[in-house]
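J.: Sharing a sequence plus its predicted fold:
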Amino acid sequence: MAERTNLEANGWTAFWNRGGWWRAVGVAVAYLAVYQLLPLIVQPLSNGVVDPEDLFATPGSVFFGLALPVILGSIVLVVFAWSIGWFPRPLFSRQPVRGSWWMWIAPVLVVIPIVLRLIGIDYGAYSPGVIAMTFVAGAFIGLSEELLTRGIAVTLLRRCGYREWAVALLSTLIFALLHSTNLFTGQPLTTVGFTLLYTFAFGILMYLTLRATGNLIWPIILHALTDPTTFLATGGIDQASAAAENPALILAGPATFLLIAGALVLLIFIRGDAQGRAAAGEADEADDAPAPRTA
């Protein structure tokens, strides 16, 4: 009781405990700034290491060009969540609103292309160090982006009183818009547009995975496997696979479109709300009590 009183008396914690969509957007914008600016501090160390023509040429290129920004971003997010009393709980507590059986379709739709890419990747095209470092980068991509969007953003939206359909939609829009910065990297508009569509659909499935499994760790794991397998299968970031000859990679394309279509359909059926269980301190109580069943 004394600990909770101290938290409530902390103005910083109380500010975030009130929730709100604009706070969620603010955290996302701050994360983007950190993601873009912090690596500049260590840029002198990466001179001559990052290959601008082929990011996946060497382990050092992958580390400085891909892994380091998300490692730094993950550290900042964890420190922020800890500073407001949300890490590890309530972010990694049991979900305050339980998912229905049909939500298990979401992780299945995500796992299928992961498995196909794992089978189809041309591992001989990369050194073992590049492959290992790419999966390390993927682990931190999964941690940072899920902690931000399915963790912090979802909690902020729930604490403001939004029902779960709005929570799913708004948190996923934030997730998708994180990838709009690709416009400033010179990528074609059509590529960025498809990336936004894909990340929106993927975000819906990650939200449903959060509901189905009841814990943030599972979206993090699935996300951590999605990105590195995609990078190694296509040879780049946010790129389409070029004329794949491997049967598994050929099937991965339709599986990705099935993922997008399935997510848009499943979004329609999201129901429920956290019924106040996402308020400060109440997530711990949810660990000892049955969560409400919702559709």
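T.: That came through fine.

J.: Only C-alpha atoms from now on, for both contacts and neighbour counts.
T.: Will do.

J.: Need the distance between the two termini of stretch 56-64.
T.: Taking Cα to Cα, to the nearest Å, stretch 56-64 runs 11 Å from one end to the other.

J.: Next, the buried residues of that stretch.
T.: Neighbour counts using 16 or more other Cα atoms under 10 Å place F56, A57, T58, P59, G60, S61, V62, F63, F64 of stretch 56-64 among the buried residues.

J.: do stretch 157-172 as well
T.: 157-164, 166-172.

J.: can you tell me the distance between the two ends of stretch 270-283?
T.: 21 Å.

J.: A168 reaches I204, doesn't it?
T.: Yes. Look at A168 against I204 with Cα atoms under 8 Å: they come within range, at 6.5 Å.

J.: joint contacts of those two?
T.: Residues within reach of A168 and of I204 at once, by Cα atoms under 8 Å, 6 or more residues apart in numbering, are L267.

J.: still on that earlier bit, nearest to L38 among the buried residues of stretch 56-64?
T.: F64 (11.8 Å; Cα to Cα).

J.: contacting residues for A261?
T.: A201.

J.: Please apply the same query to L156.
T.: So L156 contacts W16, N17, R18, G19, G20, W21, R23, A24 (Cα under 8 Å, 6+ apart).

J.: ok but it is inside a strand, no?
T.: No. Assessed with DSSP: H, G, I helix; E, B strand; the rest coil, L156 is helix; it does not lie in a strand.

J.: From N17, how far off is it?
T.: 7 Å.

J.: ok, now L148?
T.: 15 Å.

J.: go on, A153?
T.: In terms of Cα to Cα, A153 sits 12 Å off from N17.

J.: Of the two, give the one with the bigger neighbour count.
T.: More crowded of A153 and N17, by other Cα atoms under 10 Å: A153, with 30 against 22.

J.: Okay, the more buried one and F87: tell me how far apart.
T.: From A153 to F87 the distance is 14 Å (Cα to Cα).

J.: just to revisit the earlier point, closest one of the contacts of L156 to I71?
T.: A24 (20.7 Å).

J.: got another, please set it beside the one above:
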Amino acid sequence: MNVKPNWQVAILVFVAYNLIVFATWYATGADYTTLSAANNIASHIVLPLLLGAIFLFVVLSFLGWWRPVMREETHGAPKWMMWVLLVIAAGFIGLNLASTNWSAITATHLLFLVAAGVLVGFNEEALTRGILIVGCRGSTNSEVFVWLFSSVLFGLMHLPNTLFGMPFAGGVAQVFFAATAGTGFYILRRASGTLLVPMAVHGLWDFATFSHGASGAPLNFSATPFQFAMYVVSIVLVVIVFRKREPART
């Protein structure tokens, strides 16, 4: 590694990434309520995320953190936890995709939706379950603090949505639910041993959400139980993980 992991560097990268995304939103006049619409998705989702992805790629290469960001080598969790979360996520993703009005989505729009899902999965996981975790682990031996640090900041990065059209109460709720979902992605990282799994789940989750909303389909209440199951089960699993003795740090 070119730079020793520490929380200060991680925070600087976190702040810089969010400045890139939200400055691009401001420059393009983004409205949170219509981000995934056909005439907005390229400039309001794909462009800021692409700029953010380039930034993260350069930063990770400069820091030399690619290996610890992408691989979980010292903090395992039982594999069954991964499969529990994958089944719940598959229920939410599958039901949303099944109820999407695909006839209302053009081929070009679909291409941008796929790009948005891939970029969200890579960017937000590389930043929060990658750089924040690696940086924080370089500054503390408390894995509980590492989990809280990464999950809370993941939630807070959604708060600026309230400046772009999301009601404040909804934004506060989104911060809480995102932090809770971040706990699930944290467990997926630990149980799978790689950041690729939470990247894939996160990307598919947002792709299904973006596509369903962009198609104009009515709210799919059948997917709601899976969404909230993800939140509740994630908290239960993280409590189970921390109640057990952690493996020695190497």
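T.: The structure has been received and is ready for your questions. Quick caveat, the model's predicted, so the values are computed rather than measured.

J.: what's the TM between chain one and chain two?
T.: After superposition, the two chains reach a TM-score of 0.87 (TM-score structural alignment, normalised by the length of structure 2), with 247 aligned residues with a Cα RMSD of 2.6 Å.

J.: picking that back up, for the buried residues of stretch 56-64 of structure 1, name the two members farthest from one another.
T.: A57 and F64 (12.0 Å).

J.: Mind listing the shared neighbours of the two?
T.: Contacts common to A57 of structure 1 and F64, judged by Cα under 8 Å, 6+ apart, are absent.

J.: Spell out the secondary structure type for V50 of structure 1.
T.: V50 of structure 1 is classified as coil under three-state DSSP.

J.: Structure 1: which residue goes with L47 of structure 2?
T.: In structure 1, the residue equivalent to L47 of structure 2 is L68, according to TM-score structural alignment.

J.: Which of the three states applies to its match?
T.: helix.

J.: Not counting sequence-adjacent ones, nearest residue to it?
T.: Leaving aside its chain neighbours, L68 of structure 1 sits nearest to P39 (7.0 Å; criterion: Cα to Cα, 6 or more residues apart in numbering).

J.: element containing the one you found?
T.: For P39 of structure 1, the host element (DSSP states H and E) is helix 21-41.

J.: For that helix, buried residues please.
T.: W21, R23, A24, V25, V27, A28, Y31, V34, Y35, P39.

J.: Equivalent analysis for stretch 217-228 of structure 1, please.
T.: I217, W218, P219, I220, L222, H223, A224, L225, T226, D227, P228.

J.: what would the residues you listed look like in a markdown table with distance to S241 of structure 1 and secondary structure?
T.: Output for the buried residues of stretch 217-228 of structure 1, formatted as a markdown table (distance: Cα to Cα, whole Å; DSSP: H, G, I helix; E, B strand; the rest coil):
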| residue | distance to S241 of structure 1 | secondary structure |
| --- | --- | --- |
| I217 | 29 | helix |
| W218 | 27 | helix |
| P219 | 24 | helix |
| I220 | 24 | helix |
| L222 | 20 | helix |
| H223 | 19 | helix |
| A224 | 19 | helix |
| L225 | 17 | helix |
| T226 | 14 | helix |
| D227 | 14 | helix |
| P228 | 14 | helix |
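
J.: Please identify which of those residues is nearest to T195 of structure 1.
T.: D227 (12.4 Å).

J.: wait, isn't the closest one in contact with V136?
T.: No. Applying Cα under 8 Å, one finds D227 of structure 1 not in contact with V136, separated by 10.6 Å.

J.: secondary structure element for the most centrally placed residue in structure 2?
T.: Centroid-nearest residue in structure 2: E124, 4.3 Å away (criterion: Cα atoms, centre = their mean). Using DSSP H and E, E124 of structure 2 sits within helix 107-124.

J.: what do you get for F56 of structure 1?
T.: Going by DSSP H and E, F56 of structure 1 is not part of any helix or strand.

J.: Which position in structure 2 pairs with L37 of structure 1?
T.: Per TM-score structural alignment, L37 of structure 1 is aligned with A23.

J.: Distance of that match relative to G29 of structure 2?
T.: 10 Å.

J.: what about the helices in structure 1?
T.: Assigned by DSSP state H, the helices in structure 1 fall at 2-9, 11-17, 21-41, 43-46, 59-62, 68-83, 105-120, 128-146, 154-159, 164-178, 189-213, 217-234, 247-267, 282-286.

J.: can you redo the ones you listed as TSV with distance to R98 of structure 1?
T.: Below are the helices of structure 1 laid out as TSV (distance: least, Cα to Cα, whole Å):
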stretch	distance to R98 of structure 1
helix 2-9	25
helix 11-17	21
helix 21-41	22
helix 43-46	44
helix 59-62	38
helix 68-83	23
helix 105-120	15
helix 128-146	18
helix 154-159	14
helix 164-178	11
helix 189-213	6
helix 217-234	15
helix 247-267	16
helix 282-286	11
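
J.: just those: most buried one?
T.: helix 154-159 (a mean of 26; mean count of other Cα atoms under 10 Å).

J.: Which residue in structure 2 aligns with G214 of structure 1?
T.: G214 of structure 1 maps onto G193 in structure 2, by TM-score structural alignment.

J.: Show the contacting residues for that match.
T.: R71, E72, E73, G76.

J.: Of the residues you listed, just the buried ones, PyMOL syntax please.
T.: Here is the PyMOL command that selects the buried residues among the contacts of G193 of structure 2 (16+ other Cα under 10 Å):
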select buried, resi 71+72+76
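
J.: Now tabulate the contacts of G193 of structure 2 in CSV and tack on distance to M82 of structure 2.
T.: Shown next, in CSV, are the contacts of G193 of structure 2 (distance: Cα to Cα, whole Å):
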residue, distance to M82 of structure 2
R71, 15
E72, 14
E73, 16
G76, 11
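
J.: give the contact list for the equivalent of A89 of structure 2 over in structure 1.
T.: Under the alignment (TM-score structural alignment), A89 of structure 2 pairs with V110 of structure 1. Contact partners of V110 of structure 1, counting by Cα under 8 Å, 6+ apart, are F202, L205, L222, T226, L259.

J.: ok, those residues in structure 2, which still hold?
T.: By both residues aligned by TM-score structural alignment, their matches' Cα atoms under 8 Å, those still in contact after alignment to structure 2 are L222, T226, L259.
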